[in-house]
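>>> Here is the input, now give the coordinates:
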Amino acid sequence: MFKSIIDQDSYISLLENRHAEELFELIDNSRDSIGEWLDFPNHTHEINDTRKFIERTLNSFAANNGYWVGIWHKGKLAGSIGYLYFDWQSKKTEIGYWLSKDFGGLGLVTKACSLFMKYAFEELKLNKVEICMATSNIRSRAVPERLGFKEEGTVRCFEFLNGKYLDRVTYGMIGEEWSGNFKDQKIKGELYGIYFENELTGIIGLIHHALETELKHIAVHPNHRNKGLGSKLIEEIQKLTTPAHIIAETDREAVNFYKKNGFIITSLGEKYPGVERFKCIYNFMKA
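This is a model prediction of the structure:
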C-alpha cells in the first residue's frame, strides 16, 4: 500500500526522506494542538528529528512490522496515520493518527482509517484492529465510534502528559464485524418531503455511503420559496444522518444557501465549459 486515494482532493502515501522538512513544519505549526494529546512534539525539535522518524518507519515497513504514512490534501501534507505494530501471531494491529489544526473538519482521519481497516482485514487478513486514545480526547474518540468500533475498556492513569495523568480508552473491531458492517454494505438512497399547510412543498434526495451522506437534490416549490423550508429540510436531515458529514455539489446560484446552512464551500473550478461548480460539506464533528 504505497498510495491510496481518499477522495478527489486527498490521498495517503508512504513518508519518504524528502518529506522531512514539510513534516517538521507541519508539526511545528500545530505543536500545541497535537501536543495536547500526544508526546512526540516534545521530542521533535528540528528537521533531523523528523528525518530520523521517517527512516525508522521505512525500516519498520521493510520489516513488515507496522509503518506510518502521510495524509495529503490538495497537495499539502495534513497529518499522518499508521499501523503501530503487526502482531502476526494474534493477527491484530493498532491504528494511530494525528492531524494538523489547519485540516480539521474534512473527514480526512475517518476516511484514512477506513482505508487502513480495509487493508488490514481484506489484504493482511488480520483478525482485529484497535484504536486507543485519552478518554477526554472527544474528537479522536469520534473516529472509531463513527466507524463502528466497540469500546472495550479504560486503563486509568495510562500516561503522564502536560503535567497531568490521562486515562486511556481502547476501541476494537474484529474481522467478522468489518465484513458485516462494511464489506457488503449496499448504497442506500432515500427521498424526503416537507409539507406546508398540508401541501407537499419541498423534497430532498440523499444517497447514504458508509462514511458520508451525499445530498443529490433539494427543491422547494416556487410558490413557497423564501419561507425557510429548504433550511428546514437540511435541519431535519442533519438529525437523521449519522456518518461523518453531508456532501453536495452545486452551482454559484445556490452557494449562499449552503453557506447559510453551515456548509463549508470549496470551488471545483470550471467543471463544465463556462460553468463553475462548488463542493459543499457539512461536518458533524471535526476529526
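>>> Every contact and neighbour count from this point should use C-alpha atoms.
Noted.
>>> where along the stretch 51-200 of the chain do the helices fall?
108-118, 138-146, 175-178 (DSSP state H, counting those that start in this stretch).
>>> which helices and strands does the last one pack with?
Using 3 or more CA pairs under 8 Å, 6 or more residues apart in numbering; DSSP states H and E as the contact criterion, helix 175-178 has no neighbours among helices and strands.
>>> Show me how far it is from its chain's centre.
Between the centre of helix 175-178 and the centre of its chain there are 20 Å (CA atoms, centre = their mean, to the nearest Å).
>>> Next, the structure of the following sequence, for comparison with the previous one:
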Amino acid sequence: MFYRQIDRHLQLRLSVPQFADELFQLTETNRDYLKTWLPWLDSIQKPEDTRRFLDLQLHRFSKGLALHETIFYEGRIAGVLGYNLLDHTNGIGQIGYWMGEEFTGKGIMTRAVKDLILLGFHYWDIQKVEIRCGVANSKSRAIPERLGFTNEGTLRRAEKFYDHYRDLVVYGLLQDETE
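Next comes the predicted model:
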C-alpha cells in the first residue's frame, strides 16, 4: 500500500475503504468543530457514507484525477488531505485538507501539505499548486502562508456553504518558487 513516512510520528497513507470506520468516527467526534468550515458534513451520516467517499477517491486516483491521503499521527487517524483536483492539461493541483481538533497546533498539517506539494511537483510534474480557504478560516490560511504561497486574491461567493455562499482566498505556489 502507498504510504509516506514523514517523521517518526507522522505517516501519510493512500486513503482506502478499510479506514472508513475510524475516519467516520473522527468526523463524528469533530462534527461541530468541522461544520464551521466544511460544507459536506450533512452528507456523511454513517460509516457507509465515508466508505463510499473513499471508494470514489480510489477510483479518481486510478484515473489520475486526484489523490486522497489519510493522516496518521502516532498511529491514529488525525485527518485527511489530498489533491482534490489534478488538472494535467494546465499542470495545476488543488489541495484540500481537514483535521480533528485534538490534533491541531502540532504542525501536523503543515508538514503533511509540504510533503504533498513535493509529491505533486516531482511525481505529476505539475507547475502550480493551489489551496483555497475560507476568508475567515485563519488556521487553514496559515498553512499556505507558512509554506510560502502567494495570496492570489479572493473568489467571491465561490463555495456553497449550507444555506449561503462563502468567499474563498486562493493561494498559489509555482514549482520554480520552491527550488
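>>> returning to that earlier point: most neighbours per residue, which of the helices of the stretch 51-200 of the first structure?
Between the helices of the stretch 51-200 of the first structure, helix 108-118 has the highest mean count of neighbours, a mean of 22, where neighbours are mean count of other CA atoms under 10 Å.
>>> and that one, how far from the second structure on average?
Averaged over the aligned pairs, helix 108-118 of the first structure sits 0.5 Å from the second structure after superposition, using mean CA distance after the TM-score superposition for the first structure.
>>> that older thread, who wins for proximity to residue 282 of the first structure among the helices of the stretch 51-200 of the first structure?
Proximity to residue 282 of the first structure (CA to CA) singles out helix 108-118 among these, at 13.5 Å.
>>> how big is the angle separating the closest one from helix 138-146?
Here the directions of helix 108-118 of the first structure and helix 138-146 differ by 40 degrees (axes from the mean of the first three to the mean of the last three CA atoms, to 10 degrees).
>>> re the thing from before, for the helices of the stretch 51-200 of the first structure, which one sits closest to residue 266 of the first structure?
helix 108-118 (15.3 Å).
>>> coming back round to it: now tabulate the helices of the stretch 51-200 of the first structure in CSV and tack on distance to residue 34 of the first structure.
Written out in CSV, the entries for those read as follows (distance: least, CA to CA, whole Å):
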stretch, distance to residue 34 of the first structure
helix 108-118, 14
helix 138-146, 11
helix 175-178, 29
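>>> Can you say which of these is nearest to residue 163 of the first structure?
With distances scored as CA to CA, the stretch of the helices of the stretch 51-200 of the first structure nearest to residue 163 of the first structure is helix 138-146 (19.5 Å).
>>> Show me the strands in the first structure, by range?
Under the criterion DSSP state E, the first structure contains strands at 3-7, 10-14, 67-73, 76-87, 92-99, 128-134, 150-161, 164-174, 188-196, 199-208, 212-220, 245-251, 264-272, 275-283.
>>> helices or strands next to the first one in the packing?
So that's strand 3-7 of the first structure. Taking 3+ CA pairs under 8 Å, 6+ apart as contact, the helices and strands that strand 3-7 of the first structure lies on are strand 10-14, helix 108-118.
>>> circling back to that earlier point, for the strands of the first structure, give me a markdown table that also has mean neighbour count.
Output for the strands of the first structure, formatted as a markdown table (neighbours: other CA atoms under 10 Å):
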| stretch | mean neighbour count |
| --- | --- |
| strand 3-7 | 15 |
| strand 10-14 | 21 |
| strand 67-73 | 23 |
| strand 76-87 | 20 |
| strand 92-99 | 20 |
| strand 128-134 | 22 |
| strand 150-161 | 14 |
| strand 164-174 | 18 |
| strand 188-196 | 13 |
| strand 199-208 | 17 |
| strand 212-220 | 18 |
| strand 245-251 | 19 |
| strand 264-272 | 13 |
| strand 275-283 | 19 |
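>>> Good, wrapping up.
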